[in-house]
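1. everything below, folded, please.
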Amino acid sequence: MIHPNSDVQSTKIGDRTRIWQYVIVLPGATIGQDCNICSHCLIENDVVIGDRVTIKSGVQIWDGVTIEDDVFVGPNVSFTNDIFPRSKVYPESYSKTRISKGASIGANATILPGITIGINAMIGAGSVVTKNVADNTIVVGNPARSTKNKLLK
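-> Coordinates of the predicted model:
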């Protein structure tokens, strides 16, 4: 299902994926099956989204971001892809960010460029992730730090 008020230019969208109103998907993006992309999202060209991913409203996913299967991205999560952004100055390539299988990112979290969030990791709402997050780890705060609690596998 692709809402008629969205602008989906990619043809690489899996079966049973739902894309809601006011979503823009650029032509190079790949989105897996059984995903739910909520309203007011932007997905750039060099983006890969796996299967069974939920992306809540207000999320922009920039070039260089890969989101693996079974990931939850909360409302208004901010991904970044340029460590030194300047107006009208573009890097030769963008940093690669990976959100690993089963991870969850809480509302309004900020993910800096080049970060890997591990398998089943959980990012607390409003956290600013400045370093890689290990598998099965919960991080919160600014900068995000481990709670020392481990999630069950």
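2. from here on, just use CA atoms for contacts and neighbour counts.
-> OK.
3. tell me if I'm right that Ile99 and Pro113 touch.
-> No: under the criterion of Cα atoms under 8 Å, Ile99 lies out of contact with Pro113, with a separation of 11.6 Å.
4. between those two, which is the more surrounded one?
-> For Ile99 versus Pro113, neighbours defined as other Cα atoms under 10 Å are more numerous around Ile99 (26 against 23).
5. which residues sit in contact with Gly50?
-> Residues in contact with Gly50 (Cα atoms under 8 Å, 6 or more residues apart in numbering) are 31-33, 67-70.
6. check Asp69 too.
-> Applying Cα under 8 Å, 6+ apart, the residues near Asp69 are 49-53, 100-102.
7. so Arg98 sits right up against Trp62, yeah?
-> No: the pair Arg98 / Trp62 is not scored as a contact, 11.9 Å apart, by Cα under 8 Å.
8. so between these two, which is more surrounded?
-> It is Trp62, of Arg98 and Trp62, that has more neighbours when counted by other Cα under 10 Å, with 22 against 18.
9. what residues are up against the more buried one?
-> Trp62 makes contact with 42-47, 79-81, according to Cα under 8 Å, 6+ apart.
10. which of these are buried?
-> If you count burial by 16 or more other Cα atoms under 10 Å, the buried members of these come out as 42-47, 79-81.
11. structure for this one too, so we can compare:
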Amino acid sequence: MIYTQHPSAIVDDGAQIGEGSRIWHFVHVCAGARIGKGVSLGQNVFVGNKVVIGDGCKIQNNVSVYDNVTLEDGVFCGPSMVFTNVYNPRALIERKSEYRTTLIRKGATLGANCTIVCGTTVGEYAFVGAGAVVNKDIPSFALMVGVPARQIGWMSRFGERLSLPLQGSGMAVCEHTQERYELKDGICSLSH
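-> A predicted model of the protein is given here:
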């Protein structure tokens, strides 16, 4: 076995799991799931059939990654955060044909107990604070908090708040990595 699996975990035949991944207590990975290298699935995690999880992701305890969710490389999912895949669920109405796709881009952080409403994209290295409810797309490097989530700043790849205005233009340097970031026309990016 190229990955580590706790005896209480269930990995259905057909699931693809990358080298060096760790699957902890009471996890269930469905047959169609594709999980990259070096992924950690904490206690009581569920991974659906139509799920893609990139390399190096960390999914903390009590997270369900439902069908139509894609996590790119290096995504952090905090404890008990929530994904959805149906926008207007009803117990008595079948809506599996209405699943909306959710995309979490490379390096994003989803804080503990936050909720990502289906059909949204969270940009690269965005940072969603604990308990926030994301109901619209989030730009790369954005720092989001609240219900519904609103942007209060920008974050570096290192996970450090940047001294940039919310709108307009500006330059900032991450104190730990010395990487330079540029804000131009409301879009934050690494400066080369």
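12. about what we covered before: just the contacts of Trp62 of structure 1 now: which is nearest Ser146 of structure 1?
-> Within the contacts of Trp62 of structure 1, proximity to Ser146 of structure 1 (Cα to Cα) peaks at Phe79, which comes in at 19.8 Å.
13. distance of the equivalent of the closest one over in structure 2 from Leu143 of structure 2?
-> Matched by TM-score structural alignment, Phe79 of structure 1 corresponds to Phe83 in structure 2. In this structure, Phe83 of structure 2 and Leu143 of structure 2 are 19 Å apart, going by Cα to Cα, to the nearest Å.
14. and for Thr120 of structure 2?
-> Noted for Thr120 of structure 2: a distance of 16 Å to Leu143 of structure 2, by Cα to Cα.
15. more neighbours: these two, which one.
-> Counted by other Cα under 10 Å, Thr120 of structure 2 and Leu143 do not tie: Leu143 has more neighbours, with 25 against 18.
16. so what corresponds to the more buried one in structure 1?
-> Per TM-score structural alignment, Leu143 of structure 2 is aligned with Ile138.
17. okay, now the closest residue to its match other than its chain neighbours: neighbour count?
-> Of all residues not flanking Ile138 of structure 1 in the chain, Met122 sits nearest, at 4.7 Å (Cα to Cα, 6 or more residues apart in numbering). With neighbours defined by other Cα under 10 Å, the count for Met122 of structure 1 comes to 25.
18. same check, this time on Val147 of structure 2
-> Around Val147 of structure 2 there are 13 other residues, counting by other Cα under 10 Å.
19. a strand runs through it, doesn't it?
-> No: the assignment for Val147 of structure 2 is coil, going by DSSP: H, G, I helix; E, B strand; the rest coil, so no strand is present there.
20. correct me if wrong: it contacts Asn135.
-> No: between Val147 of structure 2 and Asn135 there is no contact under Cα under 8 Å: 9.2 Å.
21. how far away is Gly36 of structure 2 from Pro139 of structure 2?
-> As defined by Cα to Cα, Gly36 of structure 2 lies at a distance of 24 Å from Pro139 of structure 2.
22. cool, Ala112 of structure 2 as well?
-> Counting by Cα to Cα, the gap between Ala112 of structure 2 and Pro139 of structure 2 amounts to 20 Å.
23. go on, Gly131 of structure 2?
-> The gap separating Gly131 of structure 2 from Pro139 of structure 2 is 19 Å, by Cα to Cα.
24. what do you get for Lys106 of structure 2?
-> To Pro139 of structure 2, Lys106 of structure 2 is 12 Å away according to Cα to Cα.
25. so for those two, which residues contact both of them?
-> Shared contacts of Lys106 of structure 2 and Pro139, defined by Cα under 8 Å, 6+ apart, comprise 123-124.
26. translate Ile59 of structure 2 into the numbering of structure 1.
-> Using TM-score structural alignment as the criterion, Ile59 of structure 2 maps onto Ile55 of structure 1.
27. okay, now the residue mapped onto Leu41 of structure 2 from structure 1: neighbour count?
-> Alignment note: Leu41 of structure 2 maps to Ile37 in structure 1; criterion TM-score structural alignment. For Ile37 of structure 1, the neighbour count with other Cα under 10 Å is 25.
28. how much space separates Ile37 of structure 1 from Arg98 of structure 1?
-> Where Arg98 of structure 1 is concerned, Ile37 of structure 1 sits at a distance of 18 Å (Cα to Cα).
29. what's the answer for Arg18 of structure 1, then?
-> Arg18 of structure 1 sits 22 Å away from Arg98 of structure 1, taking Cα to Cα as the criterion.
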